[in-house]
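1. Here is a sequence with its predicted model. Questions after.
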Amino acid sequence: MTAPRRVVIGEDDVLLREGIARVLALGGFEVVAEAGDADDLLRKGMAHRPDLLVADISMPPHRGDDGLVAAIDVRRQRPDTSVLVLSQFYEERYATELLADGAEGVGYLLKERVSNVDEFVDAAIRVAEGGSALDPEVIARMLGRRSKRKSIAALSPRELEVLAAMAEGKSNRGIAGDLVISLPAVEKHITRIFGKLGVDAVDTEHRRVHAVLTYLRER
């Protein structure tokens, strides 16, 4: 029998925190710890080694981006910990910081749009398993100002398969195994994907993230 996914929840609103805990527990997660401020979230995220850390971006003590900073700190020290952040509003700086190291095991959802319990649980499971869950509004805003981005319609069927696997958070080696192709072939496909989508090598932001965002937006 597979052990339940372990989750730590960071949210200063007690009722909301308990609601998230109950929903995730019913969804098959084991809630191993809850935190009401960023410092406690960091401590518990490190101590309990969860599969998933769910955090509000704005938390005490300063109610700025304390929750996000704590979540990113946990992830960088324990890369096997997936992170799903919740926010009252979209802030590109937050999304960019969260996605700086890639979209694998990362989620960014806007609280006002999390209205379906099943969809929230599905997003949490997907992120915990190494995939990504990005609010459509976040994707649209991150990509909307980049008119030079091109459509996935320009990709070949094989390139679409590779990009879909990237969107699931799979590594190049994982993609090669799933598609039964060589690692160099995967790397060549990804290079072509970047070129066809207009994700330049000199792009100052993460190319893989933007390719995945384009895929998620159009799918």
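-> Sure, I can see it.
2. CA only for contacts and neighbour counts going forward, please
-> OK.
3. so what's residue 217 up against?
-> Listed by Cα atoms under 8 Å, 6 or more residues apart in numbering, the contact set of residue 217 reads 136, 139, 140.
4. After the helix or strand containing the last one, which helix or strand is next? Please name it.
-> The reference is to residue 140. Applying DSSP states H and E as the criterion places residue 140 in helix 136-144. Downstream of helix 136-144, the first helix or strand assigned by DSSP H and E is helix 157-167.
5. continuing past that following helix, what's the next helix or strand?
-> Using DSSP H and E, the helix or strand that follows helix 157-167 in sequence is helix 172-179.
6. Which positions within that following helix qualify as buried?
-> Burial within helix 172-179, assessed by neighbour count using 16 or more other Cα atoms under 10 Å, is assigned to 172, 175, 176.
7. Would you mind listing which of the contacts of residue 217 are buried?
-> When these are checked for burial by 16+ other Cα under 10 Å, the buried set is 136, 139.
8. Identify the residues contacting the helix holding residue 140?
-> 90, 92, 95, 108, 109, 149, 210, 213, 214, 216, 217.
9. dropping in the other structure now:
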Amino acid sequence: MRVVIAEDDALLREGLVLLLGTEGIEVAAAADNAADFLAAVSAERPDAVVVDVRLPPSFTDEGLRAAVEARRLLPGLPVLVLSAYVEDSYATDLLSDGAGGVGYLLKERVGKVARFLDALHEVVGGGTVLDPEVVTQLMVRRHADDPIRTLTPRERDVLALMAEGRANAAIAAELVVSEPAVSKHIGNIFTKLGLPPNDIGHRRVLAVLAYLRA
């Protein structure tokens, strides 16, 4: 696997390079700004990118905008956002393009290296990995008429675990309920969010992201 990193913190950037190297993952380039990052993506055509949200010069959402542009340059490029902040300005575009292969983790909540590495492999495999806190913060920023607000507390619990990439069996074990009960909750979520069986795409991912489209 070859990756390109966009991270302005020199210590974290070099730490990621060393960490990935020890795991046999080649870092093709590591940039501290969006322009150099996009140039590296275009030149190196990596298997995945790891991007911080806030990059120079304004330290607002340059990283997210660069990630969206990188996916335009290389459609379907797996993107793992690793940031201290939840920004929704371009998160909608990044997460809801239907291509999969996207992750959004909060730095302070990645308690184990294995969690980060597992997330990277998950997005490279086309999966979606969202920190539950990212989901929560994005949810509370939506308007009151968002369909996500029609879910029951238990359905929200199920949805949060779906956002972590949990399978039905794992969700059932976490919530101490049966798998049929989980399947029923997921069916209710799909119905309330307007995701009928003939929807094109991965309905589990679409369910997590439906509120972003509202």
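-> Happy to help now that I have it. Please read all numbers here as calculations on a predicted model, not as lab measurements.
10. Centre of the chain to the helix holding residue 140 of the first structure, how far?
-> 14 Å (Cα atoms, centre = their mean, to the nearest Å).
11. residues contacting the spatially most central residue of the first structure?
-> Among the residues of the first structure, the smallest C-alpha distance to the mean C-alpha position (Cα atoms, centre = their mean) belongs to residue 106, namely 1.8 Å. Counting by Cα under 8 Å, 6+ apart, residue 106 of the first structure makes contact with 82, 83, 84, 98, 99, 127, 130, 131, 132, 133.
12. quick one: what helix or strand has the corresponding residue of the second structure for the last one in it?
-> Read that as residue 133 of the first structure. With TM-score structural alignment as the matching criterion, the partner of residue 133 of the first structure in the second structure is residue 129. Element membership for residue 129 of the second structure, per DSSP H and E: strand 128-130.
13. So residue 99 of the second structure lies in a helix, does it not?
-> No - the assignment for residue 99 of the second structure, made by DSSP: H, G, I helix; E, B strand; the rest coil, is coil rather than a helix.
14. Spit out the contact partners of the residue nearest to it when sequence neighbours are not counted.
-> Once its chain neighbours are removed from consideration, residue 99 of the second structure has its nearest residue in residue 76; the separation is 5.6 Å (Cα to Cα, 6 or more residues apart in numbering). By Cα under 8 Å, 6+ apart, the contact set of residue 76 of the second structure is 99, 100, 101.
15. now residue 76 of the second structure: how far from residue 101 of the second structure?
-> Summarising the geometry, the distance separating residue 76 of the second structure from residue 101 of the second structure, computed by Cα to Cα, to the nearest Å, is 7 Å.
16. Repeat that for residue 65 of the second structure.
-> Plainly put, residue 65 of the second structure is 17 Å away from residue 101 of the second structure if you go by Cα to Cα.
17. Pick out whichever of those two has more residues nearby.
-> Set side by side, residue 65 of the second structure and residue 101 show more neighbours around residue 101, with 22 against 18, by other Cα atoms under 10 Å.
18. And the more buried one? What does it align with in the first structure?
-> For residue 101 of the second structure, the aligned residue in the first structure is residue 105 (criterion: TM-score structural alignment).
19. residue ranges for the helices of the first structure, please.
-> Assigned by DSSP state H, the first structure shows helices spanning 14-26, 38-48, 66-77, 92-98, 117-128, 136-144, 157-167, 172-179, 183-196, 207-218.
20. Serialize the ones you listed to JSON lines and add fields for distance to residue 5 of the first structure.
-> Rendered in JSON lines, the data for these read as follows (distance: least, Cα to Cα, whole Å):
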{"stretch": "helix 14-26", "distance to residue 5 of the first structure": "10"}
{"stretch": "helix 38-48", "distance to residue 5 of the first structure": "12"}
{"stretch": "helix 66-77", "distance to residue 5 of the first structure": "16"}
{"stretch": "helix 92-98", "distance to residue 5 of the first structure": "22"}
{"stretch": "helix 117-128", "distance to residue 5 of the first structure": "8"}
{"stretch": "helix 136-144", "distance to residue 5 of the first structure": "25"}
{"stretch": "helix 157-167", "distance to residue 5 of the first structure": "21"}
{"stretch": "helix 172-179", "distance to residue 5 of the first structure": "21"}
{"stretch": "helix 183-196", "distance to residue 5 of the first structure": "30"}
{"stretch": "helix 207-218", "distance to residue 5 of the first structure": "25"}
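21. Go through those and name the closest to residue 32 of the first structure.
-> helix 38-48 (7.1 Å; Cα to Cα).
22. What is the aligned counterpart of residue 31 of the second structure in the first structure?
-> By TM-score structural alignment, residue 31 of the second structure lines up with residue 35 in the first structure.
23. oh sorry, the question was meant for residue 182 of the second structure
-> Using TM-score structural alignment, residue 182 of the second structure lines up with nothing in the first structure.
24. gap between residue 182 of the second structure and residue 203 of the second structure?
-> With distances taken as Cα to Cα, residue 182 of the second structure is found 15 Å from residue 203 of the second structure.
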